[in-house]
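Participant: Sequence first, predicted model second:
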Amino acid sequence: MHSQDPPRLIDFHSHYYDEGWLPLPTPQGSSSIARAWPLLTNIDAQLAAMDVAGIDAKVISAPASTIVSPVEQLPMVLMERINDQIAELVARYPQRLLGLATIDAFQGKAAAREVVRAIKELHLSGICIDCSQGGHYLNAPQVRPVFETASELDITIFIHPVSPSGLTERLAHIGHTGTLLARGTENAASILTLLRSGILDKYPRLKVVLPMIGVAALIFAGIAEQEYIHDDGWKGSAPAIARKNLYIDTMGFDLPTLRFVLDLLGPEHLLIGSDWPIMPITTRRRVDELLANLNLTEAQKAAVLSGNTERLLTPGAN
C-alpha cells in the first residue's frame, strides 16, 4: 500500500450461509432474514455489493444458531463441512475474505479438536461461537476446552448472540429492535458469566469480540465493582480489569455509543462490524464520516477501520 492510499476497511461482523449445509425453506415475508436471504447465500453478490459500498474485505462467520436452533448442538460432520467451505472461500478470495471457524463450543473436547483442525489445517483466522445454548452460558464447564485451546493457539473468539426463548417472544412487539434487544441481553449476560468466572485470569491471552448489542456487559461489569469488593462470588480480576479482554464491533453505527466504547476501552478495542447482510450494508463514506466525529488520530482511525481486525486475526500478533 502506498503512503497516500487510505487504510482498508474490513467488516468484522458479516455472515454467509450455504443452502447445502442444512437445506431450509427459503424465508418468506418481510423479516430481516427473508430480506437478507438472496445476499446471505450468494458470496459473489456480496462481493459486488461490497465494491459498490467501498468495503475492501469482510470476515465470514456462520454462527451455529443460524443453522440449528439455539437449544440444539451442531452435528460434528456439519461443523467440519461448514469450516471446510469457509476455508475454500477464503482461499478463492484471499484479498477480500477472512474466515472464522464455526464452533459449537458446548461440545467440549470434540469442539476443541475442531478448533485445532480449523486453525492448523484449514488456516482459518479465529472462531465464532454462540453466547449460549439451551440455558448454558460461557461459564459452563463444557465450554472450557474451547477457551483453553483458543488461548494455546492465541486466536480470537467472536461471541455471537442468540435469540433466547421467552424473552425474544416477549419483546417481539417492539419489532426487529426488540429481537436485537433480546439477543443483546443474552449476549451481555453470557459475557458477564465469563468475566465473573475467572476464566480470563486463567487464560489471559484470550481475545473476545462481541457485537455492540451486547455492550451492556461493559456497563454491568462496572456496576459489579461493588459485588467484587464484597466478594459476592466474583472470581479473578476486578470487573473493570477483566473487561479489558473484550473487543466491540460497531454494529448499529451509533455515534454516542461508539464514544462510550472508546472512552471505556480505547480505540484499539473497537472494530468495524455491521451484521451484514442481516443488517443493511454500511458504506465507506458513512464509516469515514462517523470516524471523523470521534476525535481520533489518523493512526487510530486506521486501527478501527482494519488494523485491529488484522491484528486480532493474526495469531501471535498481540
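Facilitator: Sure, I can see it. Residues are numbered from 1 along each chain as shown.
Participant: CA only for contacts and neighbour counts going forward, please
Facilitator: OK.
Participant: Just list what the longest helix along the chain packs against, helices and strands only.
Facilitator: In the chain, assigned by DSSP state H, the helix with the most residues is helix 176-197. Judged by 3 or more Cα pairs under 8 Å, 6 or more residues apart in numbering; DSSP states H and E, helix 176-197 is in contact with helix 167-170, helix 216-223, helix 239-242.
Participant: helices or strands up against the second one?
Facilitator: Helix 216-223 sits against helix 176-197, helix 239-242, with contacts defined as 3+ Cα pairs under 8 Å, 6+ apart.
Participant: just the last one next, same as before
Facilitator: Helices and strands touching helix 239-242, as assessed by 3+ Cα pairs under 8 Å, 6+ apart, comprise helix 176-197, helix 216-223, helix 225-229.
Participant: what residues does it touch?
Facilitator: Residues from elsewhere that reach helix 239-242, judged by Cα atoms under 8 Å, 6 or more residues apart in numbering: 195-196, 200-201, 221-222, 224-225, 228.
Participant: Residue 112 contacts residue 142, correct?
Facilitator: No. Using Cα atoms under 8 Å, residue 112 makes no contact with residue 142, being 10.2 Å away.
Participant: hang on, the earlier thing: quick one: the longest helix of the chain to chain centroid distance?
Facilitator: 13 Å (Cα atoms, centre = their mean, to the nearest Å).
Participant: Can you check what angle separates it from helix 216-223?
Facilitator: Interaxial angle, helix 176-197 versus helix 216-223 (axes from the mean of the first three to the mean of the last three Cα atoms, to 10 degrees): 40 degrees.
Participant: Return the residues in contact with residue 159.
Facilitator: 128-131, 187, 208-211.
Participant: How far away from the center of its chain is the helix or strand it falls within?
Facilitator: Secondary structure from DSSP states H and E places residue 159 in strand 156-160. Relative to its chain's centre, strand 156-160 lies at 5 Å (Cα atoms, centre = their mean).
Participant: Next: stretch 175-193.
Facilitator: 13 Å.
Participant: Not counting its own residues, what contacts that stretch?
Facilitator: 32, 131-132, 137-139, 159-164, 167-168, 171-172, 210, 213-217, 220-221.
Participant: neighbour-wise, which of the contacts of residue 159 leads?
Facilitator: residue 187 (30 neighbours; other Cα atoms under 10 Å).
Participant: next up, a second structure to put side by side with the first:
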Amino acid sequence: MTAPLDIVDIHAHLWPPAWHPGGRYEKPAGAFTPEIHQKITTPQALVDELEQSGVSLAVVTATVESLFGTEGNVPLAAVREANDWLATLSHEHPTLAGFAVVDAFAGEEAALEAERAIVDLGLSGLVIDSSRDDKFIADPVVRPTLDVAARHRVPVFVHPVAHPNAEVLIRGAGNLGNSLGRGLMNGVAFLSVVQSSLLEELPDLHLVFATLGLGAIVQAARGGVYALPARQAGRRPNIYFDTMGHDPDIIHTLTGFFGADRVLAGTDWPILAALNRNEFRESLAQAGLNEQEARLVAGGNARRLLGLRHDQAAAAE
C-alpha cells in the first residue's frame, strides 16, 4: 500500500489580530467574501481545514500589500508587530510555519527586520512583494533583504501584487483580469531576477514565485538561463513556483519546464481551499509524475527548503 503524501502548503495567508475588526490597524474585507474574510482572520479555521484535508504543514504569510496597501508608508512598528504574532502563531500551532513579512523595498531597514525575524523570532523564511514604487525585486534597494535570506539560507516567497491599472483590467475581465494583472507583476519580478546576476552572486538564495506568474516562462524560454539548452544541461537556478491548487495541466506545465524538484504545493488559502490529500495525489498522477516526483512536489521540496537553515547550522557545528 502506498504511504500517504506528506503535503506542505507553501502559500497560505492569515491577518494578525491588529488588522482584525476592532484592531489597531483594522482592515476592511475589501473584495473578500464574508466567508473568506472570516477565515483569514481565524487561525483555527486554517488548522482545522489542514487536519480535515490531510495536509501536514502550511506556511503562513501576511504580505505588505495585504496589510498596508500598494503604496505609501509602511510603518516599521506595525511590521514588527505582525512578525511577533507570526512567531507566536508558529509556536502555538505545529502545523503552521510563519514567514516574516518585510518591506524589501525599504533597503537596510527591511534587512534589519528580516535579520530580527529570522534570528530572534525563529521564523522560517520571508515573504516580499514582487513590486512596489515601480521597482521589482532585482532592484538594488531589495538586495540587503535578499543578502540576509541567503546568509541564513531561508526561502523567500515573492508574492504577486496588484497591477497599477488593476481597475481597467477588472472592468475588462472581472476578477480574472485582476488575477492576470497580478500574474504579470509576479512574472516581471521573476524575469527581473533571471536576467540579473543576483542568483550567481547569491548562490544560497532560494526564491519561490506564485503560479500566477507562469506566463513569464514564455519569455524566459527565449533566452538566458531558461533557454532549452540550459534546461537540458540541468543548469537551473534556485527558483521555484507553487501550484496554487491542484490542476494537473498547470502542474504538468510547471514540472515540465522547471523540473519536479522546483515545484511546490500551494493554494493561496483562504482564496482556495486546502489541498485534499487524495485529490492531490490523483492530480499529480494525471500530470504524469511518478511516485518520487509526486512526493517532491507535495512536500519534499518544501521540507528541503525549510531545512536548509538547519543543515547549515549542523554543518557549522
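Facilitator: Perfect, I can see it now. In this text the structure is predicted, and so the values were computed from the model without any measurement.
Participant: Can you show me the helices along the stretch 201-318 of structure 1?
Facilitator: Remark: helices assigned in the stretch 201-318 of structure 1 by DSSP state H, counting those that start in this stretch are 216-223, 225-229, 239-242, 255-265, 284-292, 298-302, 308-312.
Participant: Spatially nearest residue to residue 119 of structure 1, not counting backbone neighbours?
Facilitator: residue 125 (6.7 Å; Cα to Cα, 6 or more residues apart in numbering).
Participant: what's that neighbour in contact with, if anything?
Facilitator: So residue 125 of structure 1 contacts 98-101, 119, 155-156, 313-315 (Cα under 8 Å, 6+ apart).
Participant: now with 6 Å?
Facilitator: By Cα atoms under 6 Å, 6 or more residues apart in numbering, the contact set of residue 125 of structure 1 is 99-100, 313.
Participant: Throw those into CSV and include neighbour count and distance to residue 59 of structure 1, thanks.
Facilitator: CSV is the format used below for these (neighbours: other Cα atoms under 10 Å; distance: Cα to Cα, whole Å):
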residue, neighbour count, distance to residue 59 of structure 1
99, 29, 5
100, 28, 7
313, 25, 10
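Participant: could I get these as a markdown table with distance to residue 68 of structure 1?
Facilitator: Shown next, in a markdown table, are these (distance: Cα to Cα, whole Å):
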| residue | distance to residue 68 of structure 1 |
| --- | --- |
| 99 | 20 |
| 100 | 18 |
| 313 | 26 |
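Participant: The aligned residue in structure 1 for residue 98 of structure 2 and residue 289 of structure 1, how far apart?
Facilitator: In structure 1, the residue matched to residue 98 of structure 2 (TM-score structural alignment) is residue 99. In this view, residue 99 of structure 1 and residue 289 of structure 1 are 28 Å apart by Cα to Cα, to the nearest Å.
Participant: What is the burial count for the closest residue to residue 42 of structure 2 other than its chain neighbours?
Facilitator: Distances taken as Cα to Cα, 6+ apart put residue 14 closest to residue 42 of structure 2, at 7.4 Å, once the chain neighbours are dropped. Residues lying near residue 14 of structure 2 (other Cα under 10 Å) number 22.
Participant: before we move on, the earlier item: doesn't the match of residue 98 of structure 2 fall inside a strand?
Facilitator: Yes. Under DSSP: H, G, I helix; E, B strand; the rest coil, residue 99 of structure 1 falls within a strand.
Participant: Single out the most deeply packed of the helices and strands packed on helix 216-223 of structure 1.
Facilitator: helix 176-197 (a mean of 22; mean count of other Cα atoms under 10 Å).
Participant: what residues are up against residue 304 of structure 2?
Facilitator: For residue 304 of structure 2, the contact set (Cα under 6 Å, 6+ apart) is empty.
Participant: Alignment lookup: it to structure 1.
Facilitator: Aligned partner of residue 304 of structure 2 by TM-score structural alignment: residue 311.
Participant: swap in residue 277 of structure 2?
Facilitator: Per TM-score structural alignment, residue 277 of structure 2 is aligned with residue 284.
Participant: Apart from its chain neighbours, what residue comes closest to that match?
Facilitator: residue 54 (5.1 Å).
Participant: you'd agree the one you found is up against residue 282?
Facilitator: No. Assessed by Cα atoms under 6 Å, residue 54 of structure 1 is found out of contact with residue 282, at 9.1 Å.
Participant: Which of those two has more residues huddled nearby?
Facilitator: residue 282 (22 against 14).
Participant: can I get the helices and strands packed on helix 239-242 of structure 1 in TSV with distance to residue 86 of structure 1?
Facilitator: Listed next are those as TSV, based on distance: least, Cα to Cα, whole Å:
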stretch	distance to residue 86 of structure 1
helix 176-197	24
helix 216-223	30
helix 225-229	41
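Participant: Let me know which of the ones you listed is the nearest to residue 27 of structure 1.
Facilitator: Proximity to residue 27 of structure 1, assessed across these by Cα to Cα, is greatest for helix 176-197 (15.6 Å).
Participant: any idea how far the residue nearest to the spatial centre of structure 2 lies from residue 49 of structure 2?
Facilitator: Centroid check for structure 2 by Cα atoms, centre = their mean gives residue 157 as the closest residue, at 3.4 Å. Applying Cα to Cα, the value for residue 157 of structure 2 to residue 49 of structure 2 is 22 Å.
Participant: Assumed residue 128 of structure 2 was part of a helix.
Facilitator: No. The assignment for residue 128 of structure 2, made by three-state DSSP, is strand rather than a helix.
Participant: If you drop the residues flanking it in sequence, what lies closest to it?
Facilitator: residue 158 (5.2 Å).
Participant: in the stretch 1-150 of structure 2, which spans are helices?
Facilitator: Under DSSP H, counting those that start in this stretch, the stretch 1-150 of structure 2 gives helices at 34-40, 43-53, 64-68, 76-92, 108-115, 143-152.
Participant: can I get those in TSV with mean neighbour count and distance to residue 261 of structure 2?
Facilitator: Shown next, in TSV, are these (neighbours: other Cα atoms under 10 Å; distance: least, Cα to Cα, whole Å):
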stretch	mean neighbour count	distance to residue 261 of structure 2
helix 34-40	16	30
helix 43-53	16	23
helix 64-68	19	28
helix 76-92	18	26
helix 108-115	20	26
helix 143-152	21	19
